[in-house]
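Visitor: Next input, structure requested:
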Amino acid sequence: MPRTARTTALVAAALLATVVPSAGASAAEPPVPRVDLTVLVVDDGGSAVEAIVAELRTTGVPYRRVDLADSGRPVIDAGFLSDTVSGRPRAKYQGVVLPHESAFGPDSAEQTALTAYEKTFRIPQVDAYTWAHPGVGLDYTNEGGYSGPLDGASATVTPAGKAGPFRYLDGPLTFEDNDPTISESHGYAGRPREGFTSLLDVPVADGGRASLIGEYARDGRRELVVTFAYNQYQRQFRVLARGIVEWLTEGVHLGQSRNYFSVQVDDVFAPDARWDTARNCTPGDLDCPGGDGEAGGNPVRMTAADATYAAAWQKSAGFTLDMVYNGGQGEQWKTEHGGTDPLATRLIADRAQYRWTNHTYTHPFLGCVQDTSTVPWRCAKNAAGATLWMSRAEIAGQIRDNQNWAVGKGISVDRTELVTGEHSGLKTLPQQPADNPNLTGALADTGVKWTASDNSREPQQRVVGTGTGAAKTVPRHPMNVYYNVGTAAEMADEYNWIYTSRADGGSGICESNPASTCLPAPLDTATGYAGYIVPQEARTALSHVVANDPRPHYAHQSNLAEERILYPVLDRVLADYRGLFADNTPLVNPRQRDVGVELDRRAAWDRALAAGQVTAYRIGAAVTVKAPAGVNAPVTVPEGTRKQLLLGTAVFGTAYAGARSAWTAPEALQSATTLKLPTA
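Guide: Model (predicted):
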C-alpha cells in the first residue's frame, strides 16, 4: 500500500473509531456527535485570514488560531481535532479557515488528518484566498475566465447566494476604487466545474459570468472558495464577511452582528464659530483672537427654516437624528435677540420627532481651569502647584439645569445620557492627562451612566471613576464635516488648509502628522466639497456601518444650517446602504444608552472568552450555551429556532439578515441556555 494511502486509512480509522458506539449500544444508531461552537483558523499571516479573524473577533465568534510560522504550534492530527466526551464523539471545531485549499501541503499528514475530520463530522472549510483551478472546482482563467485588477468591478450575488449565506444582500457589489493610480484589488474569476456552485460572480469578456466566491462539494466535504484578494478594511469584504461566517458555521454560532448608524448633532440651540477663510483660523480660538465670545463675531446657527427642513428630511429619509442640546445657550440667544427665538420655537414644537441628549446648559469646559495666557492653553494651578478643577457642584449644576430646562419644554430626555462640551471633564491630552476628579461624583449626583467620548482619542469604552455604579464612556466617531462652517466653500477652504502642504499654501499639518496624507493639489472651493469630501466622508461612515460598529457619529448644528452641508453625506450613506442590503437587514439606529449597553456586553463577553469560561456546542438540533453568571451570550441561529423555557419554549431572538440573534442568558432555575433548531 502506498505511504499516502496507508496514512489516510489510518487517520480515517482513528477518527471513525470515535463515533463507534460503546459496548452494549446499538451499532445501527451511533451517538450523534457533539460539535463545539468554535472555529479553527490556520493562519499564514496573510491579509485574507487576518480579515476573517477580524470578523470573528468583532462579532464575538470564538476561534482558535494556529500560526503556521510558529515552530511551537500544535500538530494538526486526530487528537487535536476531536475526542470523546461522556461517551459521545466530539468535534472540537465547527468550521475551519485555511489560507488556501492545501495550507499544509496536499500529501502531508496534517492535511490528511484535516480532510478525514471534515468528512467524518461534516465540517465546512473556507479557503480564504486561492486561484481558479480544477483543484477547487473551477476552470483556469484562460478558459473563459478573468484574472487581474478588480477595482471598480461590479459583482453580483447569484440566486444560490441570495438563497443561502448572502441572503441579506440585494443590489450589485462594487469593488472599491479609491485611487485610480493604485491597484487595490486583484482576483481570479473562473467558470464552475462539476460540484461547484457560484455564490458571487462577475461578467467576463465573452458575455458569460465567472465565480469569485462559491461552494465546492466533493468527497463528502464542502469548501467555500474565495478567489480575490482582500483585507479587513475594504468595503467588499466587510459587506461579504457576514455571509462567509454564516456559511462557515452553517448559520449556528456564538456572536451576532448588526449594521448600526446613529448621528448626534451637537450644540443644538447654540451658535458655532465660523471659519475665517482669509486668516485661516476661527475667531474666538486662542490662536485667532477677535470676534464676540465663543462663537466669534459671525456665528453659524440654525434658523426656523433649517429646523423645518430637518424634520422633513428625517421623514423622507426614514432616519432619526439625535439632538444634543444646550438649553442655556438658547436662552442667552433669545435674550440677546429681542426675547424671541424662532429656531427654539420650531424645534420644541417638533420635539417628538427627534431624540434628545443632554449637552450641559451653557457648554462650559468641565475639566481643569484653563490658563489661556499661553497657546496652547494649559491647566491653571494654585500657589502650591496643584491643578485647579471645575467643581463637582458646578458640573452637576450644568447637567441638572439642562435637564430641567428640557423638562420644562416638554422635551423627553434620558437622564442616564450625557455629552459634555468638547468631551471635557474626561482627560484631554496633552494638557490634562487625567479625568477631572470631580466628574465622577457629579455624574453620580445627576444619574448619568453613559457619557460620550471621542473615538479618535479613546476608541475603547472605559469606566469613569471607580465603583460599581460609575458611569462608562460611549466613544463617538467625529465626522469630517467641521463644526465651524456653514457653507460648502468654507468647508473646502478649511479642508485645504489642513490637508495641503506648505508649498501649496496649506498649514503643512498633513506633512508633520504621520497619520495624515496631503492632497496632491488644493480642492476647488466651488466643487471640492461635493466632488471629493462628501464621497470620502460617506465612504468612511459606511465602513463603520458595515463593520458591526455601534458607536454613534457626531456633527454639529452648524452643519444643518445655511447650506445644510451634512445632508449630502447622510443621503449618500443611506442610498449606498439601501442599494446594497435587502429589506431583511435594516439599519439599526441606536441611542447613546443602547450603544453603551452593547459595548459593555461585548467587553464582558470578550473577557469570558479570553478566560475560557464559555462552553457551547451543538448536538443534532440542540444547542447548549454556558457562560459565567451575569454574562449574556450573543447567539445567532436560523429562523424557526426556539428557546427552552422552564415550561415550554419561545421563539428565540430578533430577526435580522435572514437569521435570528440576540444576547441571551439562561432562564430562571436553568444552568445553561438551550436552543432547539428547526428540523427539515
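Visitor: okay, CA-based contacts and neighbour counts for the rest of this
Guide: Will do.
Visitor: now stretch 212-230, how far from the centre of its chain.
Guide: Relative to its parent chain, stretch 212-230 has a centroid offset of 26 Å by CA atoms, centre = their mean, to the nearest Å.
Visitor: now the end-to-end length of that stretch.
Guide: 12 Å (CA to CA, to the nearest Å).
Visitor: Count the residues that sit near T249.
Guide: Other residues near T249 number 24, with proximity taken as other CA atoms under 10 Å.
Visitor: residues touching it, list them.
Guide: Taking CA atoms under 8 Å, 6 or more residues apart in numbering, we find T249 in contact with Q94, G95, P124.
Visitor: now do 7 Å
Guide: Residues counted as contacts of T249 (CA atoms under 7 Å, 6 or more residues apart in numbering) are Q94, G95.
Visitor: Let's see this one next, to set against the first:
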Amino acid sequence: MKRTLSTTVLTTGALLAALGIPAAQAAEPAPRIDLRVLVVSDGGPATDAIAAELRTAGTPYTEIDLTRSDRLVIDAGYLADTVDGRDRAKFQAVVLPNDNPFPAGSAEMAALVAYEQEYDVPQVDAYTYARPEAGLQYPVNGGYSGSLDGARAEVTDAGRSGPFGYLDGPVPFEDNAPDVGESYAFLSGPAEGADFTPYVQADIPGTTRKGSLVGEYRHDGRRELVVTFVYNRHQQQFRLLARGIVAWMTGGVHLGASRNYFAVHVDDVLAGDDRWNSTLNCTPGDVDCTDPNATPDPIRMTPGDVDHAVTWQQEQGFTLDLAYNAAGSVDHREDHAGADPLADRLVDRRDAFRWINHTYTHAFLGCEQNTSVVPWRCATNADGSTQWVSRNDIADEIAHNRVWGQSAGLPLDDDELVTGEHSGLQVLPQQPADNPNLALALADTGVTWLASDNSREPGQRQVGPATTVPRYPMNVFYNAGRAAEQVDEYNWIYTSRAQGGSGICEDNPATTTCLPAPLDPATGYTEHIVPLERQIALGHVLANDPKPHFIHQSNLAEERIAYPVLDGVLDGYEELFASDTPLVNLRMKAIGAELARRAAWRTAVDDGQVTAYRIGDTVTVDAPAGVDVPATMPDGTTRSGTAFGQAYAGHRSGWTDPAAGPLTLTLPTSAAPSTAGGTDGSTPATDPAPDARVPEGVAEHIPPTGS
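Guide: Now for the predicted structure:
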C-alpha cells in the first residue's frame, strides 16, 4: 500500500513537470470571496436605493459614506487579506455613486481598480454621467440629457438573456406630479471601440435611435454596470430593475432572497357594512355619526357576488382571504325566517377561498367605549382607571366564531385572527395601550398570528403568544358599495373646508392623497382613485413586501368597486414580468413567518453573527442556531446532492435551516466566476466623474397622487 502511494506521488510530480507547471503554482489555493457587498455612498438617492434593496432582501453589505470626515479609508488592506493561508476578498461586489467619485489620482480609486482586477469583482456605477470613461459617448454627440418622466424604457435582448430576464415588458418611468421633475437621464450609445453591452435602453428624443440606461462595460480586466439615470428606492423604474442589478453584481450568488408578493384580505364577510351618507357626511351606525336622522343602510354581498368572486379568482389565478363574522349570518337567519342564501353559497364554495377568524360579532375588543362624546373616549372607573373589555368576552368572540366556521367546514387555520377594526391593540389617541386582557384571551384560544393595521403599526411585535401581521389598508372604503359613494366620501375627506371637505389636509399637509379640487362623481373613481390605489399596491408588490392588503366585503358587492383596483395590480404585473417570476400569494400565517424570519436574519447579520463565502464552486454559510438562512443561487445549485431552494426569476432561492454546522452549497459549473473583458485600449479612469443632475422628485420622493 505504501509503495503504491509513493508511486502515485512520483507520477503526479513527473506529470506536473512534464506540463511545465511549477508545483508551488499548481498548489495555490483558490481565493475566498466573502458574500458581502461594499456600498460607497455619496449621500445620494441612487446608492441609498441599492443599499435599501440589499437590506430588504437580507444581503449583507458594508457602507462607506464619502460625506463623513471620520469614514474609513479604502486601501488594499481594507479590501483583501489572507485567512488560513488563503487569499480573501472581503467583498463580492462594489457599488460606487458613479464611475469614479474620488479626486483625480486618488489612491482609493486605484486600490479599488486593482482589487476588482485581482479578484474579478464587478462594480456598479449607481448613477453616472455618460462619458467615454464609462464606455459611452458624451450625450452631446447625438444623445440626450434630460427628463424621462412618463417614458417607457425597454430591456434589450442581451438584458433578457442576462440579468434582467425576469422582465417581460416595458420599464415605465413614473410621472406622479407633472410640475415636478422626477427623473433625469443621459442617453447615448457605446463609445467608439468600447466593449459595452446595453441591457436597458430608451428612445433618444427626436431620433430613431436608442440610448443606453443600464449596460455593462468591460475594460482593463474589469466589469462595470453603468447606470445613467437617477432614481430613488420608491420609484417603479428602480423597483423593476433592482433585482437585476443585484443579480449582475453578485453573479446570482448571494445571501438574501426576494419575491413579489400580493395578498388581499376581505373583512366583514357575512356581516353588513353600513353605508356612507353623502348628506350627513358620516356613516349611520358608526359611533361618530350621532345625527338623530342617521339611519343605517347596510351593504351585504349576495350569492351572485360569491359566484363572481370565484370566477374572478379562477381567471386571475389568485386567491382571496375571507375574514368572516358568523353573527352576520345568524342574525340574518333570525330576521329572514331561517334563510341566508349568502352564507349557503359561501359554504358551498368554501374551498375556493382561504378563511380567517374575524370574531363573532365584530365587537370592539379594546377599552369600553364612551360614545356619548365625539370622538369617542375610553370609559373609566371611579378611580380613573380604564374600563377594559374582559378576557372572557374576547375569548368568547374568538371561540364562538371558530366553532361556527368549523361546523360549516371552512378550511380555517385556528391560530390566525383579525379582530374588528384591529381592536384590542392600541388605538391612538384614545387608547394608547393594548387591552391587557387581549394577550390572555389569545393564549386561551391558541392564537399565534394577529392582524394589525400597518398605517398605525408598520412593525411586527408580540402580543402575548401572538405575533402581529401588519396589513395595508386600501383606500377603497368599507362603507362604499358604489363608485359614486366612494368618490363623495373621498372628496369630503381630502378637500379643504372651503370646498366642503373635512380639512384633514389643511390640518396635516403631509397627507399624500389631498385633492386640489373635488373629483367628478361620474369619473373620479375610474380616472383618479383606481389608478392611484393600483400604483400604491403595485409599489408594495415590487418592493419585496409580503404584507397583505385589506378591503371589505362591501367592495365586492353592488358595483364591485374593488375589482378594477385588483385587476389593475394583477394585469399590470403580468404585463411587466416573465412567467418564471409569478406573484406569490400567501395566507396570513405564512406572511407573518416570512416577516419574522427576516427580522431574525437581519439581527444576526447586524450583530456580525453570519459568515459566508465562496471558494470555487462551494458556498459556505455559518449562522446562529435557529436562524434560517436566505440565499439566492444559480439554477443547478445543490445541497447534499439535492436541488437548493425554489425556482424564481431565473434563480434558485429561499430560506434554509442550516441544521448542525455550516450550510454548504455546491454551485453548477456554469456559475464559474466571469473573466473580465480584455483591454480596449483605454486605461482605468483617473478623473472623477462630473456631477450629474438630481431633480427634486428624486431627492425628495414624490409619492403617487393619481394625477
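Visitor: And the TM-score between these chains?
Guide: With the length set by TM-score structural alignment, normalised by the length of structure 1, the two chains reach a TM-score of 0.93; 645 aligned residues with a CA RMSD of 1.3 Å.
Visitor: Give the closest residue to the aligned residue in structure 1 for T618 of structure 2 in space, chain neighbours not counted.
Guide: Residue correspondence to structure 1 (TM-score structural alignment): T618 of structure 2 is matched to A622. Sequence neighbours aside, K676 is the residue nearest to A622 of structure 1 in space, at 4.9 Å (criterion: CA to CA, 6 or more residues apart in numbering).
Visitor: measure the corresponding residue of structure 2 for G72 of structure 1 to I64 of structure 2 for me?
Guide: Counting by TM-score structural alignment, G72 of structure 1 lines up with D70 in structure 2. Applying CA to CA, the value for D70 of structure 2 to I64 of structure 2 is 10 Å.
Visitor: So the two - more neighbours on which side?
Guide: Set D70 of structure 2 next to I64 and count neighbours by other CA under 10 Å: I64 wins out with 17 against 8.
Visitor: show me what contacts the more buried one?
Guide: The contact partners of I64 of structure 2, taken as CA under 7 Å, 6+ apart, are V39, V40, S41, R71, L72.
Visitor: and the first one, what element?
Guide: Which is V39 of structure 2. Per DSSP states H and E, V39 of structure 2 falls inside strand 37-41.
Visitor: With structure 1 overlaid, how far apart is that strand on average?
Guide: For strand 37-41 of structure 2, the mean deviation from structure 1 after alignment is 0.6 Å (mean CA distance after the TM-score superposition for structure 1).
Visitor: What residues in structure 1 pair up with that strand?
Guide: Residues 39-43 of structure 1 are where strand 37-41 of structure 2 aligns, with TM-score structural alignment as the criterion.
Visitor: Then stretch 416-436 of structure 2?
Guide: The counterpart of stretch 416-436 of structure 2 in structure 1, using TM-score structural alignment, spans residues 417-437.
Visitor: mind checking how far the matching stretch is from the chain centre?
Guide: 25 Å.
Visitor: buried set for that stretch?
Guide: Residues 417-428, 432, 435-437 are the ones in stretch 417-437 of structure 1 that count as buried (16 or more other CA atoms under 10 Å).
Visitor: Pick out the most distant pair among those.
Guide: When the buried residues of stretch 417-437 of structure 1 are compared pair by pair using CA to CA, the farthest-apart members prove to be E417 and Q432, with a separation of 23.3 Å.
Visitor: Show me what the residue nearest to A622 of structure 1 aligns to in structure 2.
Guide: Under TM-score structural alignment, K676 of structure 1 pairs with T666 in structure 2.
Visitor: got the contact list for that match?
Guide: Applying CA under 7 Å, 6+ apart to T666 of structure 2 gives the contacts D617, T618, V619, T637, T638, R639.
Visitor: Just give me the neighbour total for the aligned partner of the fourth one in structure 1.
Guide: When structure 1 is aligned by TM-score structural alignment, the residue opposite T637 of structure 2 is T641. Other residues near T641 of structure 1 number 24, with proximity taken as other CA under 10 Å.
Visitor: if we look at the longest helix along structure 1, which residues are touching it?
Guide: Ranked by residue count, the top helix of structure 1 under DSSP state H comes out as helix 592-610. Helix 592-610 of structure 1 is contacted from outside by E417, W450, Q461, V474, P550, R551, V614, V631, N632, A633, using CA under 7 Å, 6+ apart.
Visitor: Is the fifth one in a helix, a strand, or coil?
Guide: Assigned with DSSP: H, G, I helix; E, B strand; the rest coil, P550 of structure 1 falls in the coil class.
Visitor: Could you pull up the contacting residues of the equivalent of it over in structure 2?
Guide: Aligned by TM-score structural alignment, P550 of structure 1 pairs with P546 of structure 2. Taking CA under 7 Å, 6+ apart as the criterion, P546 of structure 2 is in contact with Y261, F262, I591.
Visitor: try 8 Å
Guide: By CA under 8 Å, 6+ apart, the contact set of P546 of structure 2 is N260, Y261, F262, A263, H540, I591, E594, L595.
Visitor: Next, count neighbours for H336 of structure 2.
Guide: The criterion is other CA under 10 Å. On that basis, H336 of structure 2 has 9 neighbouring residues.
Visitor: got it, and G150 of structure 2?
Guide: Here the count is done by other CA under 10 Å, and G150 of structure 2 has 14 residues near it.
Visitor: So what does it match up with in structure 1?
Guide: In structure 1, the residue paired with G150 of structure 2 according to TM-score structural alignment is G152.
Visitor: now do N100 of structure 2
Guide: Taking TM-score structural alignment as the criterion, the aligned counterpart of N100 of structure 2 in structure 1 is S102.
Visitor: And that match, how far from E215 of structure 1?
Guide: Relative to E215 of structure 1, S102 of structure 1 is positioned 16 Å away (CA to CA).
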